[in-house]
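Student: Fold the following.
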Amino acid sequence: MREARNPAATGLGGDADFATPAELVGHPARSAMLLALLDGRALPMSLLTAEAGVAPSTASAHLARLTEGGLLRVRRQGRHRYYQLASAEVAQALEALAKLAPPRPARSLRTVRKAEALRAGRSCYDHAAGRLGVALMRSMLEQGALTGGDGLHHPERAARDRLSAPGHDLEYRITDAGWALFDRLGVTVAPGKRKLVRYCVDWTEQRHHLAGAAGAALLTRLEELGWVRRGAQGVDRALEVTEEGHAGLGEHFGIDSAGFVRGRVA
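Tutor: Down below sits the predicted model:
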């Protein structure tokens, strides 16, 4: 009786050099960066540095090795560089390895909590960003409170928009339904020369979050209501949703904000 062979191994001929990619993937900092990119996004070095828990100079060296080794590719937008997995084959290989690998030893708990707090919610100048910010904007679009775009960053057709920067390609505006929502919440937009509605391409979620005078007024009101508070996990910019906020965001925006800490936007 012939021994069954793995179809996936057919044609390798014993010539595959597993040692090279294995050495690249096997380093804890590099594996943390690769896992952070497994959802298909292109991320800046600053975020990958936080994910890996290493110094910026060390992160730069690791990213260079991953790029030279063919596991990552670099996307440039303006003066900024963003890293993403080089191909679907790389993603498939990482997913297969993840099924075989034991849980990764925890990095510094403070580093982990800081990075997660910033991704869950943070202030971007004076408006909400991170999962909280993009969830608020997505909800307003779904409710018809905002119009002018779909809330997503489309790099393949972006003219001036780039990751981790104020947006310019679209013109969002608040609808009558949006003003009614603001009235129900008690959001007061201060008059002035500042543009009413702007947006940023969120640096962690790569979707749009609401900026401009409207975005600032909304965050101010959420803080006044006690729905969010600053300083989560000791990080000044991090925004934490309170128990009252979970209920309020669910009622007025249909947002499951408890999901932010589990790495999803609902």
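Student: Only C-alpha atoms from now on, for both contacts and neighbour counts.
Tutor: Fine.
Student: secondary structure class for Gln84?
Tutor: Under DSSP: H, G, I helix; E, B strand; the rest coil, the three-state class of Gln84 is strand.
Student: which residues of the stretch 151-266 of the chain fall in strands?
Tutor: Chain-ordered strands for the stretch 151-266 of the chain, with DSSP state E, counting those that start in this stretch as the definition, fall at 165-166, 173-174, 198-201, 208-211, 228-230, 239-241.
Student: Before we compare anything, build this one as well:
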Amino acid sequence: MKEQIGELFSLIGDQVRSNILWTLLDGKAYTASELAFNADTSPQNISMHLNKLLQADLVQVERQGRHRYYRYSKPEVAYAVEAVVNLVPQKNNKAISGSHDDPIRHCRTCYDHLAGKVGVLITDSLIKKEFIVPVDNTFDVTFQGERFFLDLGIKINELKNKKRAFARPCLDWSERKHHLAGALGAALLNRMLEQDWIRKKQNTRAILITSKGQHLMYHYFKISV
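Tutor: Here you go, the predicted structure:
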């Protein structure tokens, strides 16, 4: 086990591979050429790094016609990447997101769920209202919570049948508090996108909150964003 852990740290500690994993954190699938551009390396070099990540089962590849698209192999990879970022000292992590730091910190996607200040505020509200309850390293949804989420169009029983973690805390690197991840976190993000509470911006993980979203977030969560 110690050797496997050492190999894994060595694998993700490489600058090019860490850049690849950071890029994939937005939940999109990327071609090798796009990942090479984001990792600032050559197409020939990116292939070697991607093969190493494939062999370690950290990424998967999907073929569409002549193109190959890469993404995380499972949500746990995203949680691990986000957790590693939390090891960066607070005084240094302002440089992580580049020049668009403030929007990223305010509201962003973390793989397939909502993160940043807004994601943490929503999670805090759900806990305070006792719609979700922390249990070990997961969240349980109460009876009142099931009714609340159903009002949002989210069916808890269907999510529990998915082959992935149902609801779990994910430590937010910018807020240093937990936001909601897992199938429930993904369903909440998707619902907000479908109902135009929020909108994704191009070429960034930052999320735009619409005027409708501001109103409904206060209505449902009693938060001002």
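Student: After superposition, what's the TM-score here?
Tutor: Comparing the two superposed chains by TM-score structural alignment, normalised by the length of the second structure, the resulting TM-score equals 0.55, with 136 aligned residues with a C-alpha RMSD of 2.6 Å.
Student: can you count the residues close to Ala19 of the first structure?
Tutor: As a burial measure, the neighbour count of Ala19 of the first structure was computed by other C-alpha atoms under 10 Å and equals 10.
Student: Against Leu132 of the first structure, how distant is it?
Tutor: Plainly put, Ala19 of the first structure is 41 Å away from Leu132 of the first structure if you go by C-alpha to C-alpha, to the nearest Å.
Student: how about the strands of the stretch 151-266 of the first structure in TSV, adding distance to Glu116 of the first structure and mean neighbour count?
Tutor: Written out in TSV, the entries for those read as follows (distance: least, C-alpha to C-alpha, whole Å; neighbours: other C-alpha atoms under 10 Å):
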stretch	distance to Glu116 of the first structure	mean neighbour count
strand 165-166	20	16
strand 173-174	31	18
strand 198-201	19	24
strand 208-211	18	29
strand 228-230	14	20
strand 239-241	11	25
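Student: Including distance to Val187 of the first structure, could those strands go into JSON lines?
Tutor: Formatted as JSON lines, the entries for the strands of the stretch 151-266 of the first structure read as follows, by distance: least, C-alpha to C-alpha, whole Å:
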{"stretch": "strand 165-166", "distance to Val187 of the first structure": "23"}
{"stretch": "strand 173-174", "distance to Val187 of the first structure": "13"}
{"stretch": "strand 198-201", "distance to Val187 of the first structure": "17"}
{"stretch": "strand 208-211", "distance to Val187 of the first structure": "14"}
{"stretch": "strand 228-230", "distance to Val187 of the first structure": "15"}
{"stretch": "strand 239-241", "distance to Val187 of the first structure": "18"}
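Student: Tell me which of those strands sits nearest to Arg119 of the first structure.
Tutor: Of all these, it is strand 239-241 that lies closest to Arg119 of the first structure, at 9.5 Å by C-alpha to C-alpha.
Student: my guess is Gly119 of the second structure meets His179, correct?
Tutor: Yes. Shown here, Gly119 of the second structure and His179 form a contact pair, counting by C-alpha atoms under 8 Å, at 5.5 Å.
Student: At the geometric centre of the second structure, which residue do we find?
Tutor: When the second structure is reduced to its mean C-alpha position, the nearest residue by C-alpha atoms, centre = their mean turns out to be Cys110, at 2.0 Å.
Student: Skipping adjacent residues, who's closest to whatever residue of the first structure lines up with that one in space?
Tutor: With the correspondence set by TM-score structural alignment, Cys110 of the second structure lines up against Cys124 in the first structure. Distance criterion C-alpha to C-alpha, 6 or more residues apart in numbering; nearest residue to Cys124 of the first structure, sequence neighbours excluded, is Arg237 at 7.9 Å.
Student: Quick one: residues contacting that neighbour.
Tutor: Contacts of Arg237 of the first structure were listed using C-alpha atoms under 8 Å, 6 or more residues apart in numbering, and they are Leu118, Arg122, Ser123, Cys124, Arg230, Gly231.
Student: Tell me which two in those are the farthest apart.
Tutor: Across these, the longest distance by C-alpha to C-alpha is 13.6 Å; it joins Cys124 and Gly231.
Student: which one in the first structure is aligned with Arg199 of the second structure?
Tutor: Using TM-score structural alignment as the criterion, Arg199 of the second structure maps onto Arg229 of the first structure.
Student: how close does that match get to Asp202 of the first structure?
Tutor: Distance, Arg229 of the first structure to Asp202 of the first structure, by C-alpha to C-alpha: 20 Å.
Student: same thing with Ala19 of the first structure?
Tutor: 37 Å.
Student: cool, and Ile174 of the first structure?
Tutor: In this structure, Ile174 of the first structure and Asp202 of the first structure are 20 Å apart, going by C-alpha to C-alpha.
Student: Equivalent analysis for Arg173 of the first structure, please.
Tutor: Following C-alpha to C-alpha, the distance that separates Arg173 of the first structure from Asp202 of the first structure is 19 Å.
Student: cool, Arg131 of the first structure as well?
Tutor: From Arg131 of the first structure over to Asp202 of the first structure (counting by C-alpha to C-alpha), the distance is 9 Å.
Student: cool, Thr67 of the first structure as well?
Tutor: Thr67 of the first structure sits 24 Å away from Asp202 of the first structure, taking C-alpha to C-alpha as the criterion.
Student: between the two, which one's more packed in?
Tutor: Asp202 (27 against 17).
Student: Next up, the contacts around the aligned residue in the first structure for Arg164 of the second structure.
Tutor: The pairwise alignment with the first structure assigns Arg164 of the second structure to Arg194, based on TM-score structural alignment. The neighbours of Arg194 of the first structure, taking C-alpha under 8 Å, 6+ apart as the test, are Gly212, Ala213.
Student: can you check Ile127 of the second structure too?
Tutor: For Ile127 of the second structure, the contact set (C-alpha under 8 Å, 6+ apart) comprises Val133, Pro134.
Student: Now for it, which secondary structure element holds it?
Tutor: For Ile127 of the second structure, the host element (DSSP states H and E) is helix 116-128.
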